[in-house]
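> can you look at this prediction? I've put the sequence above it.
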Amino acid sequence: MNGNITTQLIPSEDIFSIIPLLRVLNTKIPEQTLRQRLSEMVAQGYKCAGLYDDDKLIGICGLWILTKYYVGKHFEPDNMVILDEYRSKGLGKQLMAWVYAYAKSQDCIASELNCYLSNERGHTFWDKEGYKIIAHHYQRPIDS
C-alpha cells in the first residue's frame, strides 16, 4: 500500500474497469455477460465507487439509489469488494464512509443491502457497520 488511498465515483465510460474485482466475488459469470449486464445497469442508474491506491483500483462498492414506500429514499451498496492484499487495513470502513457521505449528499435517509449466506466475512463487516437483519431475500427464476 503506497499510502495515497482515494475514493471516487468511477465514470460510467470506465465501468468495465470493475470486472476484475467482480471476478473476485464470482468467477462463473463470463466476462461478456458481465459487460452486457454492467451496460444495462448503468442505463438503469447504477453507479460504482472506486477505492484506489494511486491509480490502481483496489476496491469497489456499487451504488443503487432507490425509493421504496417503507423506507423512503435510500441507497443499496452492491457487490462491495476489496482485493485480498488490501483487506483488514480499515479500507472497507474508509470506502463505506465515502459512500455514506455520497448517499447523504443525494438525500438518502437509509441503506439496505444483500449479503450472501455463505459470505461470513461480509456478515461480520456489515454487522460492524451497524446493519441489522430485517428480512430474507428470496429469488426465483422466471420460467420461459
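Alright, I've got the coordinates. These figures come from a predicted structure and were not determined experimentally.
> please make it C-alpha for all contacts and neighbour counts, starting now.
Will do.
> biggest helix in the chain, by residue count?
Determined from DSSP state H, the single longest helix within the chain is helix 91-105.
> what's that one packed up against?
If you count contacts as 3 or more Cα pairs under 8 Å, 6 or more residues apart in numbering; DSSP states H and E, helix 91-105 packs onto strand 47-53, strand 56-68, strand 72-82.
> distance to residue 6 and mean neighbour count for those strands - can I get that in JSON lines?
Output for the helices and strands packed on helix 91-105, formatted as JSON lines (distance: least, Cα to Cα, whole Å; neighbours: other Cα atoms under 10 Å):
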{"stretch": "strand 47-53", "distance to residue 6": "5", "mean neighbour count": "22"}
{"stretch": "strand 56-68", "distance to residue 6": "10", "mean neighbour count": "19"}
{"stretch": "strand 72-82", "distance to residue 6": "13", "mean neighbour count": "20"}
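> the structure to be compared is supplied as follows:
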Amino acid sequence: MQLKELTTVEEMLAQIETIHFLYPKMTLEKYKSYLEQMLPHNYRQLAVFEDEICVGITGFWKGVKLWSGPYMEIDNFVVHPEHRKKGIGKIMTDYIDAKANELGSTMIVLDAYVENFTAHKFYYNQGFVPRGYHFLKIIKPEQLSS
C-alpha cells in the first residue's frame, strides 16, 4: 500500500469516487467549491492506494483553540467498503498521529455520527475518547452533503 498526502484541488478531485462512499450525492462542482474554501485553512488529505486504486482517504488540518492550543482535526474518514478490515484505517490514524506530533499538536480531534457505532469502536481502539458534545443548528438543510 502506498500513502500519499494530497495538497491540491486536482489531486483531491481525482479521488471523488472514494468520497462517494461517505457522501453519495456529492457533486464534483460542490466538492471542488468546498475544497477551494478549505485549502487556504491548512486542509490536506491523506490517501491510501492499493494497485493505484484509492482504498482509503481522510482530510486533516491543523488549528488552534484557546483551551487546547494547536490541534489536528481529522475530517471525512473513508475506507472503501471492499477493503475494510485490512488495517487501512489504522494506517491512516498512525500517519495522522505522526503528523500531529511533527506539527506540535496537543491532540487529535474528530467527529463521528452518534449512530455510527462501528466508527466509535474503531476510534476507541485507536485511543480516542469522547470529550463532550458537538452541538449544531442546521439552518440550510438543503445544502448538506449527507
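On my side now, so go ahead. Quick caveat: nothing in here was measured; it's all calculated off a predicted structure.
> where does the TM-score land?
Scored by TM-score structural alignment, normalised by the length of structure 1, the superposition of the two chains gives a TM-score of 0.88; 139 aligned residues with a Cα RMSD of 1.6 Å.
> could I get the helices and strands packed on helix 91-105 of structure 1 as CSV with distance to residue 115 of structure 1?
Shown next, in CSV, are those (distance: least, Cα to Cα, whole Å):
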stretch, distance to residue 115 of structure 1
strand 47-53, 17
strand 56-68, 13
strand 72-82, 9
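> of those, which is nearest residue 96 of structure 1?
If you check each of those against residue 96 of structure 1 by Cα to Cα, strand 56-68 wins as the nearest, at 8.0 Å.
> mean deviation, the closest one versus structure 2?
By mean Cα distance after the TM-score superposition for structure 1, the fitted strand 56-68 of structure 1 averages 0.9 Å away from its aligned residues in structure 2.
> what is the neighbour count of residue 6 of structure 2?
19 (other Cα atoms under 10 Å).
> with adjacent residues omitted, what lies nearest to it?
Closest residue in space to residue 6 of structure 2, ignoring its immediate chain neighbours: residue 45 at 5.0 Å, by Cα to Cα, 6 or more residues apart in numbering.
> structure 1: which residue goes with that neighbour?
If you follow residue 45 of structure 2 across to structure 1 using TM-score structural alignment, you land on residue 48.
> so what's that match up against?
Listed by Cα atoms under 8 Å, 6 or more residues apart in numbering, the contact set of residue 48 of structure 1 reads 9, 10, 15, 60, 61, 62, 63.
> let's see it at 7 Å
Residue 48 of structure 1 is in contact with 9, 10, 60, 61, 62, 63, counting by Cα atoms under 7 Å, 6 or more residues apart in numbering.
> you'd agree the fifth one is up against residue 81?
No. Using Cα atoms under 7 Å, residue 62 of structure 1 and residue 81 do not qualify as a contacting pair, with a distance of 9.4 Å.
> tell me the spacing between whatever residue of structure 2 lines up with residue 108 of structure 1 and residue 96 of structure 2.
Aligned by TM-score structural alignment, residue 108 of structure 1 pairs with residue 105 of structure 2. Look at residue 105 of structure 2 and residue 96 of structure 2: by Cα to Cα, to the nearest Å, they are 11 Å apart.
> that older thread, can you get me a residue count around the match of residue 108 of structure 1?
Neighbour count for residue 105 of structure 2, taken as other Cα under 10 Å: 19.
> next one: residue 85 of structure 2
Applying other Cα under 10 Å, we find 10 residues neighbouring residue 85 of structure 2.
> same deal with the one 10 residues further on?
Burial of residue 95 of structure 2 is recorded as 15 neighbouring residues (other Cα under 10 Å).
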